[in-house]
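Q: Attaching a predicted model along with its sequence, questions to come.
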Amino acid sequence: MSQFILYTSGYVKKDNVRKTEQNKFIEKKGTETNISLFLLLISRCRCILITSSRLYRSTTIQARVLILGLLFRRLENLKKRKLK
């Protein structure tokens, strides 16, 4: 698995970013601004679906490691919440 798309249900808290806006963002090339927004969305959303994304493919290895780390940490937190 080498590519990702971020998907949230409804709104991202505090930022009011709708799903359609996130999808437009994901289709853009992976610039630093987009990577920052991607990481912000990961940190704010409740639901993450991992599939394919041009953003991930166009990032540097360091950014990919950071994105992967945040995704896995987020998924672990979601699992812990469900177990409680």
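A: Nice, thanks for sending it over.

Q: Only C-alpha atoms from now on, for both contacts and neighbour counts.
A: Fine.

Q: what's the neighbour count on residue 34?
A: The tally of other residues near residue 34 (other C-alpha atoms under 10 Å) stands at 16.

Q: didn't it look like it was pressed against residue 24?
A: No. With contacts counted by C-alpha atoms under 8 Å, residue 34 stays clear of residue 24, the gap being 10.9 Å.

Q: The protein: helices as residue ranges?
A: 19-27, 32-44, 54-57, 61-83 (DSSP state H).

Q: now for the longest one, which elements pack on it?
A: Where contact means 3 or more C-alpha pairs under 8 Å, 6 or more residues apart in numbering; DSSP states H and E, helix 61-83 is packed against helix 32-44.

Q: Check which residues of the helix it packs on are buried.
A: Within helix 32-44, the residues that count as buried by 16 or more other C-alpha atoms under 10 Å are 34, 35, 38, 39, 41, 42.

Q: Second structure for comparison follows:
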Amino acid sequence: MGLLSKNVIPGNHGKTFGTNAMKDADLLEIKNSILEIDGIIDVMLNTDIFPREFTVHTNKIVAVHDIENKVKKVGFHAVPKDSFPL
């Protein structure tokens, strides 16, 4: 399962990440930063839960560590969640 755990693969499901960012402005900055990565087509923010989450959709395989690094540059953390519920 290395491919699924270490990458975001194209498709409708995407990959969900938890983050320690709380403010809407910070989440928007994270979203804009992630959208700079080649292959990212959409970042959906979920501000209704704690910790906040965002889901990344791609049109090609993108490494999870690339997304984590982009979020770290903004000053926050991104923790990938399980790919599929058990």
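A: Arrived safely, thanks for sending. The model shown is predicted, which means the values in this text are computed figures rather than measured ones.

Q: Tell me how the two chains score on TM-score.
A: Once superposed, the chains reach a TM-score of 0.31 (TM-score structural alignment, normalised by the length of structure 1), with 48 aligned residues with a C-alpha RMSD of 4.5 Å.

Q: re the thing from before, among the helices of structure 1, show me which one is buried the most.
A: Highest mean neighbour count among the helices of structure 1 (mean count of other C-alpha atoms under 10 Å): helix 54-57, with a mean of 18.

Q: Could you list every helix and strand in contact with it?
A: By 3+ C-alpha pairs under 8 Å, 6+ apart, helix 54-57 of structure 1 packs against helix 19-27.

Q: In terms of secondary structure, what does the helix it packs on contact?
A: helix 54-57.

Q: any idea what sits nearest residue 58 of structure 2, other than its immediate chain neighbours?
A: Of all residues not flanking residue 58 of structure 2 in the chain, residue 40 sits nearest, at 4.5 Å (C-alpha to C-alpha, 6 or more residues apart in numbering).

Q: Just give me the neighbour total for the one you found.
A: Counted with other C-alpha under 10 Å, residue 40 of structure 2 comes out at 19.

Q: again with residue 72 of structure 2
A: 13.

Q: for it, what are its contacts?
A: residue 78 (C-alpha atoms under 8 Å, 6 or more residues apart in numbering).

Q: Could you report the distance from it to residue 2 of structure 2?
A: 23 Å (C-alpha to C-alpha, to the nearest Å).

Q: can you check residue 26 of structure 2 too?
A: Counting by C-alpha to C-alpha, the gap from residue 26 of structure 2 to residue 2 of structure 2 is 30 Å.

Q: Ok, residue 56 of structure 2 next?
A: Applying C-alpha to C-alpha to residue 56 of structure 2 and residue 2 of structure 2 gives a distance of 18 Å.

Q: Between the two, point out the one with more neighbours.
A: Legend: neighbour count by other C-alpha under 10 Å for residue 56 of structure 2 and residue 2, higher for residue 56 (24 against 6).
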